[in-house]
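1. sequence first, then the predicted structure:
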Amino acid sequence: MEWKVYLSGEIHTDWRQQLIQGCQANNLPVKFTSAVTDHEASDSAGDLLGAEQSNFWRDHKSAKVNNIRTKTLIEQCDIAVVRFGNKYKQWNAAFDAGYCAALGKPYITLHDEDIIHPLKEVDASAMAWTQTPEQVIEMLKYVVNSEF
């Protein structure tokens, strides 16, 4: 079985690449998907529908266009990894975690200890909280390769 893993959240570090390389190095049968990680492309996704004078409506249209991808990939995944960084607030990641919870999709959170409190509800619905990409890789090794 090839596992479909959706990667959500923070886009300013290389955590996605670390997970991909770690799973490749361990020959895990995993296919990764993600939201658009180019910030400008994501912000302007709705511009193809016409220019807006208000930032609210520009963001609104872009969010809807982006959600076509996000909702589809979350619905198709076997497990999601939701990364929260310290530098920016990832409200979209919190929404993705909530969507996973509503769908009954297992997800793993990935964040530092100093933001446990603001993420307590998100972590409470997660299957696990991790602090490093290496911990996620170890979990995937166990879940994907364990035999009875």
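-> Structure received.
2. from now on I want contacts and neighbour counts done on CA atoms only, so please keep to that.
-> Fine.
3. pull the longest strand from the protein.
-> strand 3-9 (DSSP state E).
4. and that one, how far from the chain's centre?
-> 6 Å (Cα atoms, centre = their mean, to the nearest Å).
5. swap in stretch 52-63?
-> Using Cα atoms, centre = their mean, the distance between the centre of stretch 52-63 and that of its chain works out at 23 Å.
6. before we go on, here's another structure to hold up against the first:
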Amino acid sequence: MTLSVYLSGEIHTDWREQITAGAEGLDVVFSGPVTDHAASDDCGVAILGAEDTKFWHDHKGAMVNAIRTRKGIADADVVVVRFGEQYKQWNAAFDAGYAAALGKSLIVLQRPEHDHALKEVDAAALAVARDPVQVVEILRYVLTGALPG
């Protein structure tokens, strides 16, 4: 069985690389958003033309990025959403809600200090992991039935 896994959320640390490296040898195909922050912010105006206000600049970028995000989440078997420490990731919360609405298997990756703020997101998830290694172990277990160890 091949799992398609969409890696959503925080883009400022190497958590995606940790998961993909840890899952080497497993039958997993990973996808995710554009993680080049500047490209993600500016894609709308770079493609569709400049805007006079930051609101419309961001709006165009969000719409263009949503094409990739919607497709990636819709095609995924499992969606992993990472909430980082540095920024409020409203887009990650939206992605988690979208995945839950589509009935996708959702794994949330967050630190304990976010538990209260993310309690509704966590309630929709099938697992709340604290580090990328736990995500890899979940994927390994789902694919092979093997426990860590």
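-> Received it, and whenever you're ready, just let me know what you need. Keep in mind it's a predicted model, so treat the numbers as computed, not measured.
7. TM-score, when you put one on top of the other?
-> Here the TM-score for the pair of chains, by TM-score structural alignment, normalised by the length of the first structure, is 0.96; 145 aligned residues with a Cα RMSD of 0.9 Å.
8. gap between the residue in the first structure sticking out farthest from the centre and N67 of the first structure?
-> What lies farthest from the middle of the first structure is Q53; by Cα atoms, centre = their mean that is 30.5 Å. To N67 of the first structure, Q53 of the first structure is 22 Å away according to Cα to Cα, to the nearest Å.
9. cool, P29 of the first structure as well?
-> P29 of the first structure is 27 Å from N67 of the first structure, by Cα to Cα.
10. please identify the buried residues of the biggest helix by length in the second structure?
-> Using DSSP state H to define each element, the second structure has its longest helix at helix 54-75. Of the residues in helix 54-75 of the second structure, those buried by neighbour count under the rule 16 or more other Cα atoms under 10 Å are H57, D58, H59, K60, G61, A62, V64, N65, T69, G72, I73, A74.
11. mind listing what's buried along stretch 116-134 of the first structure?
-> Within stretch 116-134 of the first structure, the residues that qualify as buried are V122, D123, S125, A126, W129, T130, T132, P133, counting by 16+ other Cα under 10 Å.
12. hang on, the first one packs against Y99?
-> Yep, that's V122 of the first structure we're talking about. No: shown here, V122 of the first structure and Y99 do not form a contact pair, counting by Cα atoms under 8 Å, at 10.7 Å.
13. so which residues of the first structure form strands?
-> Under DSSP E, the first structure gives strands at 3-9, 30-34, 79-83, 107-110, 128-130.
14. returning to what we had before: of the buried residues of stretch 116-134 of the first structure, which is the nearest to T33 of the first structure?
-> The closest of these to T33 of the first structure turns out to be P133 (Cα to Cα; 15.9 Å).
15. ok so, going back, how far away is the residue farthest from the centre of the first structure from Q24 of the first structure?
-> Applying Cα to Cα, the value for Q53 of the first structure to Q24 of the first structure is 45 Å.
16. Y88 of the first structure too?
-> To Q24 of the first structure, Y88 of the first structure is 29 Å away according to Cα to Cα.
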